[in-house]
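*Asks:* Can you look at this prediction? I've put the sequence above it.
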Amino acid sequence: MTKVFLTGASGFIGAHILNDLLNHGHTVVVAVRSATRGQQILNRHDRDAANKRVSFVVVEDFVKQGAFNHVLQTNAPFDAVIHTASPYFYNPYDPENEILRPAVQGTIGILRSVTEYAPTVKRLVITSSFAAMINFNRHPATYSESVWNPMTYEDALRPSVTYPASKKLAEEAAWDFMEKEKPHFSLTTFCPPLVFGPVIHHLESLRDINTSNTRIRDFIQGKYKDAIPPSNLYLWVDVRDLAHAHIRALTATGAENERFFVTAGHYDNKQIVDIIREEYPHLSEVFPPKDLSGDLPKDVYQYDNSKSVNVLGLTYRTLRESVRDTVASLLKIKE
């Protein structure tokens, strides 16, 4: 088994990755921005913490130059690194300094730190996003790993598109680094679309839920009694499948220096509402009317997830299973 350095373990995706790592027998050191977040993680994994299979280090500023140098040295040796942490502001006040630079510099920073201070690392995995692939102006017929968001740095200075552009620029910078520096480790990136699934990390309230799951939260809270809101994006994946993809990337032959598009397929908000109505009939009174139509276009863009299936051996959960389990987890969290 391997020793893994993980960032973002206090978040929605990172928490599931940590679970999967521990379930597969790995030892994990997680980087968190505060001791409070670190302790919350240990409390959730008390047995593994007691056995020293999970521990945390505080890195207050992930973007600061050399932020990971010391922790990689003092907690060595590591076999792999998984980087999931990323800045996110829905309406940034300062797009360049709040999102663009942190996204790119944070990604390059950990690549450089591993290159210089973690000589035993063999594989590095980064969570990118479908945002790094999407073309808002003209969707391709089929989305696959070969497709890239066409936005430039100048485009990204517009607050409305800063986040998706930052994901493209950060991932692009990572691959440029690999090409120029040729480090001792391989790189694997993942580009998930909307990520649904049960919440297992610490939340103070449902107000703090991850962006993709907000639509499910809003449905069960009765925020859309009269209409179904636009779906906007028609591809999704369950967080547990995404987490498992990260774990497989640490050992799977053929995952080295590859980009993966991880998606379970199409959906729309109408399908989500119908599933919740059927699985949780006691909530039906807060839902939109049954006779409303969905908005999944007949000519919606297609997807090719065959690489994730063939190389990583992924078997994707159904939308019903994902939505059902998501709602079950949300009903346990205070408003």
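*Replies:* All right, it came through fine.
*Asks:* contacts and neighbour counts: CA atoms only from here.
*Replies:* Noted.
*Asks:* Share the number of residues neighbouring residue 153, please.
*Replies:* 14 (other C-alpha atoms under 10 Å).
*Asks:* Let me fix that, I meant to ask about residue 138.
*Replies:* Using other C-alpha under 10 Å, residue 138 has 7 other residues around it.
*Asks:* And the one 4 residues further on, by the same measure?
*Replies:* Other residues within reach of residue 142 by the criterion other C-alpha under 10 Å amount to 12.
*Asks:* so how far is residue 235 from it?
*Replies:* Residue 142 sits 12 Å away from residue 235, going by C-alpha to C-alpha, to the nearest Å.
*Asks:* and what of residue 1?
*Replies:* In terms of C-alpha to C-alpha, residue 1 sits 34 Å off from residue 235.
*Asks:* Could you pick out the longest helix of this protein?
*Replies:* Longest helix in the chain, counting residues (DSSP state H): helix 162-181.
*Asks:* ok, then the element right after it?
*Replies:* Downstream of helix 162-181, the next assigned helix or strand under DSSP states H and E is strand 186-191.
*Asks:* so what secondary structure elements neighbour that next one?
*Replies:* Packing contacts for strand 186-191, counted by 3 or more C-alpha pairs under 8 Å, 6 or more residues apart in numbering; DSSP states H and E, involve strand 123-127, strand 258-261.
*Asks:* Comparison target below:
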Amino acid sequence: MKKVGIIGGSGFIGSYITKAFLNNGFLVKVSATDIKREDKYQHLVTLNHSDNLHISELDVMNKSALQDFVFDCDIIIHSGTPFLLEFQDAKKQLFDPTIKGTENFLEVVSKTPGIEKIVFIASVAAWNTNFPLPAVNKSFTDTFDESDTRFTSTESHPYAQAKFMANQVVEKFIKDNPNLFFEISSVSPVMVLGKSMSNREDSTSSVLQYLIKKKIAPDKFIQELYDNDVPFAIVDVEDVANAAFKAATTIGLHGKDYLLTSETYKVSDISAMLNHQEPKEKASIIYKNDLAKIDLGIQFRPVKKTLNNYSN
């Protein structure tokens, strides 16, 4: 049996990735930032084939711990960067673990024989740090795909800037190391929604769904979404996991970075659907998913189904 190491494999997206690999006959090693917090990963031990699951504590800032985590893995999924909208220290909570953590990871895996494939769970922010607002020189109705120029701004949220910078680290590593013994691919989801696998509903994605459903604005950022009825491109968490699995088990995707996205709806219509009401406007396609459909064979769920899964 091949072994996959999933950094962040007990998180909102990572849990579904863990499930996908277990269901497909892999030995699965999942990292936890604090092994004593069983509530963060207890839901994984009830999955089918969980006898092939191992939970290991890991701090991505610790190179020695990273080496121990990856040394016997055939595939590594890096889904372990923080998704925080509220923070006290951007450097400590966002920039360091996201950027330095990525640098540490790449340094370690480059010295670890036996690895065949690495997949980064990146973000639409790696393409456009203004998301959900359009990139510069684009409007809300202009489409965006992998042929577009990546856009970043120092005015963007620190989370988005950190994800963009981490992607630049990965791209530079690929360019500077043309003879790697493993492949690297990335998947960049837009706003990831759906039902959490755990009973914990404190992931940023789950919190956003709850706030939008109840039309609660705890801060200026959320209030501006309502005030401007901002359109959001959405992707189902299960589709992200499926894409990560396909990217990890498909040969010949080295250097590719796939946008993962379904339909776009305004916040008011997202709120309506979360409350089992019909949207006032039809879905639009802003962020395009043709490349992921072609290379990974993904058929993306309609947003209405994704929101119903959360509400139910």
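*Replies:* Thanks, I have it. Predicted model only: the values in this text are computed from it and were never measured.
*Asks:* care to give me the TM-score?
*Replies:* The TM-score (TM-score structural alignment, normalised by the length of the second structure) is 0.84; 297 aligned residues with a C-alpha RMSD of 2.9 Å.
*Asks:* number of nearby residues for the closest residue to residue 145 of the second structure other than its chain neighbours?
*Replies:* Leaving aside its chain neighbours, residue 145 of the second structure sits nearest to residue 288 (5.3 Å; criterion: C-alpha to C-alpha, 6 or more residues apart in numbering). For residue 288 of the second structure, the number of neighbouring residues by other C-alpha under 10 Å comes to 19.
*Asks:* And residue 173 of the second structure, by the same measure?
*Replies:* So residue 173 of the second structure, with other C-alpha under 10 Å, has 17 neighbours.
*Asks:* That one matches what in the first structure?
*Replies:* Structural alignment (TM-score structural alignment) places residue 173 of the second structure against residue 177 in the first structure.
*Asks:* before we move on, back to that, so for residue 1 and residue 235 of the first structure, which sits in the more crowded spot?
*Replies:* Per other C-alpha under 10 Å, whichever of residue 1 of the first structure and residue 235 has more neighbours is residue 235, with 21 against 9.
*Asks:* So for the second structure, the centremost residue is which one?
*Replies:* Centroid-nearest residue in the second structure: residue 121, 4.5 Å away (criterion: C-alpha atoms, centre = their mean).
*Asks:* Touching, that one and residue 188? I think so.
*Replies:* Yes: between residue 121 of the second structure and residue 188 there is a contact at 6.3 Å, judged by C-alpha atoms under 8 Å.
*Asks:* ok, the match of residue 173 of the second structure - contacts?
*Replies:* By C-alpha atoms under 8 Å, 6 or more residues apart in numbering, residue 177 of the first structure lies in contact with 108, 111.
*Asks:* Try it again at 10 Å.
*Replies:* 107, 108, 111, 112, 171, 183 (C-alpha atoms under 10 Å, 6 or more residues apart in numbering).
*Asks:* and which of those residues is nearest residue 28 of the first structure?
*Replies:* residue 111 (18.3 Å; C-alpha to C-alpha).
*Asks:* Based on its surroundings, how many neighbours for the closest one?
*Replies:* By other C-alpha under 10 Å, 23 other residues sit near residue 111 of the first structure.
*Asks:* Show me where the stretch 151-300 of the first structure has its helices.
*Replies:* 153-156, 162-181, 214-220, 239-248, 269-279 (DSSP state H, counting those that start in this stretch).
*Asks:* Give me the helices and strands touching the shortest one, please.
*Replies:* What it means is helix 153-156 of the first structure. helix 162-181 (3 or more C-alpha pairs under 10 Å, 6 or more residues apart in numbering; DSSP states H and E).
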